[in-house]
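Student: here are the coordinates; sequence isn't available:
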């Protein structure tokens, strides 16, 4: 069958979000979430009428589910933004088989806890010791909610838990508990070392083994890169002032967006060159909402260092080229405005990395993004379309 429309494809969506308005955080998640919503409320005024504004008093998830709304409405007012019985109907309208669901408010809170630009943006003037316990409680509440929702919704909606730990033993214990509750995907921030150690540190071997054996996925998402830069001063210049679009996940201006992938590149490089995917060949890893423009270059870079400069040393750790681990174990989500077609043409060795996401209902995901990607990739044929929209993403949704 020749594919002539995105409606011909049942997709796997590796990045979407819950996006509950502030007044729903308490009823949905718990008391710590409600307290943090009140802390965050003053900062929301900067978003004004933007769809990225969480402060929507009295909003209910009742928008009609139509082709127009699911492809064009964004923010908490989009259908199924926080009612997940309705999200299942949205998936039907979009032609989506399975969807990873990340937090919105909890992701912002988690990023602020790590430090960097999100803390400066949303919690400026507040004492860290005053809000840190609230955020820690919020994360526990969100994870408990994610586990309940995953169990209730079955295979189609996979709710991503936020993984943290002060040391490897604590992180391993937390992971064991989350997996036992039914969690199938775990977010680790890329801006700081996991549990204070390198991702390749042997103390984390039990973590990677546990996740691989559970057939779960490890994912790192934008907002988790905060803390990677030692200073938040880099974008403090008039040229980098926020523009018309703002995000609660990342500073949406030229400098921040141009380097947003750097933390994920560093994290992945440590995992690949440190032999994590060699030791745990079934470990599934996603890098989401960092774009995909950097993947081909990373593959070439790691192959230079891993097969030429450090060939003898790395041969004791890796049995394949670094780019081969990228293709086998890692999936990334391009933005709709990227030239995704050129990635398949220029970097066939890592073409399996590129997978579809909607980012629903966030503004940054664009509108009618499935049609945009389809139009880009259709000239490459049905095989590429099926790989991008369905087959590649299944690595993260087994």
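Tutor: It's in. These numbers were taken from a predicted model, which means no experiment stands behind them. Numbers count the residues shown, from 1 in each chain.
Student: when you work out contacts or count neighbours from here on, use the C-alpha atoms and nothing else.
Tutor: OK.
Student: for this protein, what's the longest helix?
Tutor: Longest among the helix segments of the chain by residue count, using DSSP state H, is helix 128-153.
Student: before we go on, here's another structure to hold up against the first:
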């Protein structure tokens, strides 16, 4: 019996857990050595080795495939990086579609000051993602930096040609430009024309907490799961700020009026902040609208741009029912975060416990319809 039953479920956030050689296998020759130098923790290497050894053990594979949500997560999880396993994992999970994001493979190139490394790494990532997502139910999320508008357009075109179904862009300035700068209009227009949504997702560059705040005279705290690679409390508190700045820039710069068919998702930033963000946007609109010519040119109030163009994934621990009742059923998406442990051992159950009083249409929107709208109904 699949984990998810009784309705259509689309999963707006899942991941591939990349082995150390994941990028290099798909890189151009000049970058193979550079992108093959990823350093991984011993526990990750052990997880990859365990998962690969399981491949030849029918009983171990069967046990892992039947214990997905409540079983081991991370690199040892079933389908974590093996495409054949992932197809069966999707059957066992019961999801009709699943967006697939990178986990750690952006690190070797994302912050490089060399544009050839930055964009060459992105192309290697996108090739690897397209290969992993050969099953049409898996929607590979390409990664495209916006620093160079011309190269961003080229990489987006190539990612779409490869079969990627969404484009992850950093929730940061686009090099020295705002992401709503007209120089990037051809990139955004391509996505709109091809019905390919952009994605914001936690990752390199999305954390806005200055490093000085970690210098508190105390030992470094463990991360969310007791290790060293993930979020800490201070990071978590400011997690959505980069997404808020990015979206505010797109609205203020008039992008959604210039590219009215563009759609996007804000994934794994949580959503408890969304109702207040909508109110803050509209307060600014009322406060500055009489004097600011850019705001006077808006065709609708800022919160309406968000409702038309953007969807959000709540964390399983948030009161998603309250968010829907407060901000509306048209904004939020279901996600499992598989095989990351943050997705918990029962995301559907956790969301459902907050859904008292919601209608069947509200639930349908959350589990499938909003996803289909974001994706252009495939």
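Tutor: Ah, there it is. Model, not experiment: these values are computed from the prediction.
Student: name the next helix or strand following the longest helix of the first structure along the chain.
Tutor: strand 157-162 (DSSP states H and E).
Student: tally of neighbours for residue 244 of the second structure?
Tutor: When neighbours are defined as other Cα atoms under 10 Å, residue 244 of the second structure has 17 of them.
Student: aligned partner of it in the first structure?
Tutor: Aligned counterpart of residue 244 of the second structure in the first structure: residue 265 (TM-score structural alignment).
Student: ok, now residue 270 of the second structure?
Tutor: Under TM-score structural alignment, residue 270 of the second structure pairs with residue 291 in the first structure.
Student: is the residue nearest to that match when sequence neighbours are not counted in a helix, a strand, or coil?
Tutor: Counting by Cα to Cα, 6 or more residues apart in numbering, residue 291 of the first structure lies nearest to residue 334, which is 4.3 Å off, once chain neighbours are set aside. Secondary structure assignment for residue 334 of the first structure (DSSP: H, G, I helix; E, B strand; the rest coil): coil.
Student: quick one: contacts for whichever residue in the second structure pairs up with residue 334 of the first structure?
Tutor: Mapped onto the second structure by TM-score structural alignment, residue 334 of the first structure lines up with residue 314. Taking Cα atoms under 8 Å, 6 or more residues apart in numbering, we find residue 314 of the second structure in contact with 268, 269, 270, 271, 272, 320, 332, 333, 334, 335.
Student: so which of those sit within helices?
Tutor: Using DSSP H, the contacts of residue 314 of the second structure in helices are residue 320.
Student: which of the contacts of residue 314 of the second structure lies closest to residue 132 of the second structure?
Tutor: Closest approach to residue 132 of the second structure among the contacts of residue 314 of the second structure (Cα to Cα): residue 335, at 19.4 Å.
Student: quick one: residues contacting the aligned partner of the closest one in the first structure.
Tutor: Mapped onto the first structure by TM-score structural alignment, residue 335 of the second structure lines up with residue 357. By Cα under 8 Å, 6+ apart, the contact set of residue 357 of the first structure is 12, 13, 14, 15, 16, 333, 334.
Student: same thing but at 6 Å, please
Tutor: 13, 14, 15, 333 (Cα atoms under 6 Å, 6 or more residues apart in numbering).
Student: let me know the secondary structure of the residue mapped onto the third one from the second structure.
Tutor: Alignment note (TM-score structural alignment): residue 15 of the first structure maps to residue 13 of the second structure. Reducing the assignment at residue 13 of the second structure to three states with three-state DSSP gives strand.
Student: those helices in the stretch 151-300 of the first structure, which residues are they?
Tutor: 168-180, 205-213, 254-258, 262-273, 276-279, 295-304 (DSSP state H, counting those that start in this stretch).
Student: nearest to residue 64 of the first structure, of those?
Tutor: Closest among the helices of the stretch 151-300 of the first structure, using Cα to Cα: helix 254-258, at 33.2 Å.
Student: what sits up against stretch 335-353 of the first structure?
Tutor: 291, 296, 327, 330, 331, 332, 369, 376, 377, 392.
Student: these two touch, right, the fourth one and residue 285?
Tutor: Which is residue 330 of the first structure. Yes. Using Cα atoms under 6 Å, residue 330 of the first structure makes contact with residue 285 at a distance of 4.8 Å.
Student: could you measure from the closest residue to residue 278 of the second structure other than its chain neighbours over to residue 310 of the second structure?
Tutor: Among residues not flanking residue 278 of the second structure along the chain, residue 303 sits closest, at 5.1 Å (Cα to Cα, 6+ apart). Separation of residue 303 of the second structure from residue 310 of the second structure (Cα to Cα, to the nearest Å): 10 Å.
Student: now do the SS call for the residue nearest to residue 278 of the second structure.
Tutor: helix.
Student: residue 350 of the second structure versus residue 335 of the second structure, what's the distance?
Tutor: Counting by Cα to Cα - residue 335 of the second structure and residue 350 of the second structure are separated by 12 Å.
Student: show me which of residue 303 and residue 310 of the second structure is the more surrounded one.
Tutor: residue 310 (23 against 18).
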